[in-house]
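Novice: have a look at this prediction, sequence included:
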Amino acid sequence: MNDEVWIAGVGMTPFGIHRNTSVKQLVRSAIEDARADAGTPVGNFDAAVFGNVVQGLNEGQSSIAGQVALRELGIEGIPVYNVENACATGSSAFNLAVNLIRSGSADVTVAVGVEKMNIGDPTRTMANFVGGTDVHDPVSLQRTLHELGGDADGDGAGRRSVFMDIYAAMARAHMRNFGLTAHQIAAAAAKNHAHSVSNPRAHYRIAMSIDEVLAGRRLAEPLTVPMCAPITDGAAAVIVCNTAGLGRLAAQAPIRVLASVVGTGTDRPLDDYERHITRRLSARAYEEAGVGPRDISVAEVHDATAFAEILQSEMLGFAALGEGGALAERGETTIGGRIPLNPSGGLMSKGHPLGATGIGQIFELVEQLRGRAGDRQVDGARMALAENGGGFHRGEEAVAVVTILGI
């Protein structure tokens, strides 16, 4: 087994609406940027991992999507693995690339995630999200949501994915159990909208006040549109290697991978947060990296809604259980605060192109650790954490990935 794993290069397209750009073109842009960053020719990869969720549903490319897209770039003759893990697809692809290095199966790997969500048919796009739940047992899903959040007034909610109902029910449970307020959820959202103004790759770059967030169109109580991630297209890529592989590249500022942990949910009482998937996985990641929450300088967490960021801040140990809302409201998760979360703008402002999201988080953290994040730079960033969740099964995310990086 190799002693260390490094990120040698990263690349990312702007996240947003790319109606006239194909999946292949998005992949090319992200990988070429990552190659330039790592200083490597295209033929220098021992394996590749391709992450995507909806191309098969939207375009019919239900198999060999990675082989088709990567051959266009001259990436051929090597193992290519296709990964789908709902919203955690990108981070899962990264984890597989890391483990190929750890196992000694490769010296240099590339992981790329891509998504083309805006296809001109909103109803079809929203239908894609249903597959992130157990489609064979919709009654159980509704029972779980009712147990979490009770009945909610849906008048005026309008079009939304099933996951907005899921996050809304989880938020109402947190409000009932711990006193979380809509104002605190809006504070997390407003913070991320402010962060995104300085991110040239973000889907939205418009600052919003807490009052503006609260006044947004209602989706599912207590969520408003500005509290939720948009439908986004984009791609991101990361080149991973061991020390020997690093010698084949011309990387100027490699970043160490200290931990990469993947896990799935378990059957637990809905109010047993100590057994929550992120709580369990982050404990493993901290142990693997030999650090704790207080050692983390900056984090990108899965804020498909602003409530999710608040919950994950607690599950990751940045705040005590029930205190994540106050953490956000006090400004401690803002750039310049005690633990900056989502300096990129997060999923709700940077965007959430499912298969690319997890690697987009890695991109941001590498930029932060290299000190080249510009106006959104976290001073003195030396250790970074990414949390990326996907799907919903029996009360929590079906899968999650926690990554810790350092310099």
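Specialist: Cool, the structure landed.

Novice: CA atoms for contacts and neighbours, from now on please.
Specialist: Will do.

Novice: pull the number of nearby residues for residue 345.
Specialist: 30 (other Cα atoms under 10 Å).

Novice: that one touches residue 194, doesn't it?
Specialist: Yes: between residue 345 and residue 194 a contact is recorded at 7.2 Å, counting by Cα atoms under 8 Å.

Novice: report the buried residues of stretch 312-321.
Specialist: Residues of stretch 312-321 classed as buried under the neighbour-count rule (16 or more other Cα atoms under 10 Å) are 312, 313, 314, 315, 316, 317, 318, 319, 321.

Novice: swap in stretch 65-76?
Specialist: For stretch 65-76, by 16+ other Cα under 10 Å, it's 65, 66, 67, 69, 70, 73, 75, 76.

Novice: and the helices in the stretch 201-350 of the chain, which stretches?
Specialist: Assigned by DSSP state H, counting those that start in this stretch, the helices in the stretch 201-350 of the chain fall at 210-214, 243-246, 277-289, 306-315, 324-329, 346-349.

Novice: nearest to residue 5, out of those helices?
Specialist: helix 243-246 (7.1 Å; Cα to Cα).

Novice: please name every helix or strand in contact with that closest one.
Specialist: strand 5-12 (3 or more Cα pairs under 8 Å, 6 or more residues apart in numbering; DSSP states H and E).

Novice: contacting residues for residue 49?
Specialist: If you count contacts by Cα atoms under 8 Å, 6 or more residues apart in numbering, residue 49 has them with 66, 80-83, 93-94, 96-97, 109-112.

Novice: show me those residues that map onto helices.
Specialist: Taking DSSP state H, the ones among these that sit in helices are 66, 93, 94, 96, 97.

Novice: need those residues in CSV with distance to residue 105, can you?
Specialist: Shown next, in CSV, are the ones in helices among the contacts of residue 49 (distance: Cα to Cα, whole Å):
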residue, distance to residue 105
66, 19
93, 16
94, 15
96, 11
97, 10
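
Novice: and the comparison structure, right after this:
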Amino acid sequence: MGWNLGVSTEQLYLQAIKIALNDAELTKEDIDGFSGKWTAPGGTQLHPGSADWGTLLGQPLSWIGDTYPQGPPGLMDAAAAVSAGACNVAVVVSGQGALGDGLAEYTTPKNEFVAPYGAFTAANFSLVAKRYMHELGPKQGEAVRNDVAKIAATIRNGGSQNPEAVLKNRGEITQEMVLKSKPVALPLRLYDICLANEGATAIIVASKSVAMECPDPVEILGVGCEWQRQQYTMAPRFEENWSVGRDAAAKAFRTANLKPEDIDVRSFYDATSFEVARQFEILGYCGLGEGAAFAVENGIDAKGKFPTNTDGGLLSYSHTGFGGPHTRASYAIRQIRGTAGSGQVDNVKTALSCGAGSGAQYHGTIIFGRPQ
């Protein structure tokens, strides 16, 4: 993970895959399933293009996943393929490289009901957050704004202490600094909004017979996804989009036979600080309008009652565009394995990861645990 790594997306993918294979004590020849975008020249124009990776791997693939190759949906598809016997060892990889300077291209899609109005990613999330504050009323809305600033400061401070974070060693961020940072799309300010940096994450999904021969495997206990529509094709509405993912989360908990309070660590998709409050609400920890206060009152740092994004999250650790949800899933896995570094929480047996949110109009939840 970094600002300017000087290599292409495909090179970053290959580096991440090599690290993951080495971590699992598997070889390239073990891979018979693959899910990951192809963005280099010489491949398909029908995206994502997972089949093109057969060329770089130098071997045929029994299964490819081209539906949504990242985070909860990508891992759900891979797990389904493994469970069905379509493959034994699937790699799901996502990220981005060679961003260059200026605005990341994916933040300003050319869709007909978006581009004419100058909409961009942060503006889409701000529409929902602004209406949320309005619906709560001036007094509670202002209280939420202040608590959300505390959330942003807590997560960013975790990232500053994380030697692996893109924004490592940046010093302490305070609530006041968040509230006084540059306005971007109100109520969102600079310190409320995630990074846009380079990096890649690879996760291996294998059959139980293979996984139990690997060092320190982690099991997928439950997963749920919900799409209201393709992201950034039209403006999101609070009334419709604040609750996106509630049914998906309920499905993940039901499949895992767990409740929200059974989760030891949360790896939320903090595209904005308001999304942290939203996820506490839709996951069932508290009611509408209570998410920000719940997080502040209970504590979300590594020593808090509900540790969340202690690595710095998308705000300070890393946000690799389409691959952002995949990075959050990897962090949840590392927490269970006890390898999360400076943000490691004690005695983690279960961890939950989320992908996307209200502004993107889709959401996924995945729950990991120790093998049963």
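Specialist: Structure's in. What do you need? Computed from a prediction, not measured in an experiment: that's the story for all the values here.

Novice: just send the buried residues of stretch 65-76 of structure 1 back as CSV, with distance to residue 287 of structure 1 too.
Specialist: Below are the buried residues of stretch 65-76 of structure 1 laid out as CSV (distance: Cα to Cα, whole Å):
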residue, distance to residue 287 of structure 1
65, 35
66, 33
67, 36
69, 37
70, 36
73, 38
75, 36
76, 37
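
Novice: of the residues you listed, just say which sits nearest to residue 221 of structure 1.
Specialist: residue 65 (38.0 Å).

Novice: the most centrally placed residue in structure 2: which element?
Specialist: Centroid check for structure 2 by Cα atoms, centre = their mean gives residue 325 as the closest residue, at 2.4 Å. Using DSSP states H and E, the element containing residue 325 of structure 2 is helix 324-337.

Novice: tell me which of the helices of the stretch 201-350 of structure 1 lies nearest to residue 122 of structure 1.
Specialist: helix 346-349 (18.1 Å).

Novice: so where in structure 2 does the closest one end up aligned?
Specialist: Here helix 346-349 of structure 1 aligns to structure 2 at residues 313-316, judged by TM-score structural alignment.

Novice: closest to residue 407 of structure 1 out of the contacts of residue 49 of structure 1?
Specialist: residue 94 (18.2 Å).

Novice: how much space between the closest one and residue 222 of structure 1?
Specialist: As judged by Cα to Cα, to the nearest Å, residue 94 of structure 1 and residue 222 of structure 1 stand 34 Å apart.

Novice: of these two, give the one with the bigger neighbour count.
Specialist: residue 94 (31 against 22).

Novice: what does that one align to in structure 2?
Specialist: Per TM-score structural alignment, residue 94 of structure 1 is aligned with residue 75.

Novice: same question, residue 216 of structure 1
Specialist: Checking TM-score structural alignment: residue 216 of structure 1 goes with residue 181.

Novice: what's that match in contact with, if anything?
Specialist: Contacts of residue 181 of structure 2 by Cα under 8 Å, 6+ apart are 189, 190, 191.

Novice: from those residues, which land in strands?
Specialist: residue 189 (DSSP state E).

Novice: neighbour-wise, which of the contacts of residue 181 of structure 2 leads?
Specialist: Busiest of the contacts of residue 181 of structure 2 [other Cα under 10 Å] is residue 191, holding 25 neighbours.

Novice: ok, and the closest non-adjacent residue to that residue?
Specialist: residue 178 (5.3 Å; Cα to Cα, 6 or more residues apart in numbering).

Novice: now swap in residue 197 of structure 1 and tell me
Specialist: residue 205 (4.3 Å).

Novice: the one you found contacts residue 192, doesn't it?
Specialist: No: Residue 205 of structure 1 is not in contact with residue 192 according to Cα under 8 Å; the separation is 9.8 Å.

Novice: residue 262 of structure 1 maps to what in structure 2?
Specialist: Checking TM-score structural alignment: residue 262 of structure 1 goes with residue 225.

Novice: confirm for me that its match is in contact with residue 364.
Specialist: Yes: under the criterion of Cα under 8 Å, residue 225 of structure 2 makes contact with residue 364 at 4.2 Å.

Novice: and the helices of the stretch 201-350 of structure 1 as TSV, adding distance to residue 338 of structure 1?
Specialist: Formatted as TSV, the helices of the stretch 201-350 of structure 1 follow (distance: least, Cα to Cα, whole Å):
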stretch	distance to residue 338 of structure 1
helix 210-214	20
helix 243-246	33
helix 277-289	19
helix 306-315	12
helix 324-329	9
helix 346-349	17
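
Novice: tell me which of the ones you listed sits most buried.
Specialist: Sort the helices of the stretch 201-350 of structure 1 by mean neighbour count, taking mean count of other Cα atoms under 10 Å, and helix 346-349 sits at the top with a mean of 31.

Novice: with structure 2 superposed, average distance for it?
Specialist: Averaged over the aligned pairs, helix 346-349 of structure 1 sits 1.0 Å from structure 2 after superposition, using mean Cα distance after the TM-score superposition for structure 1.
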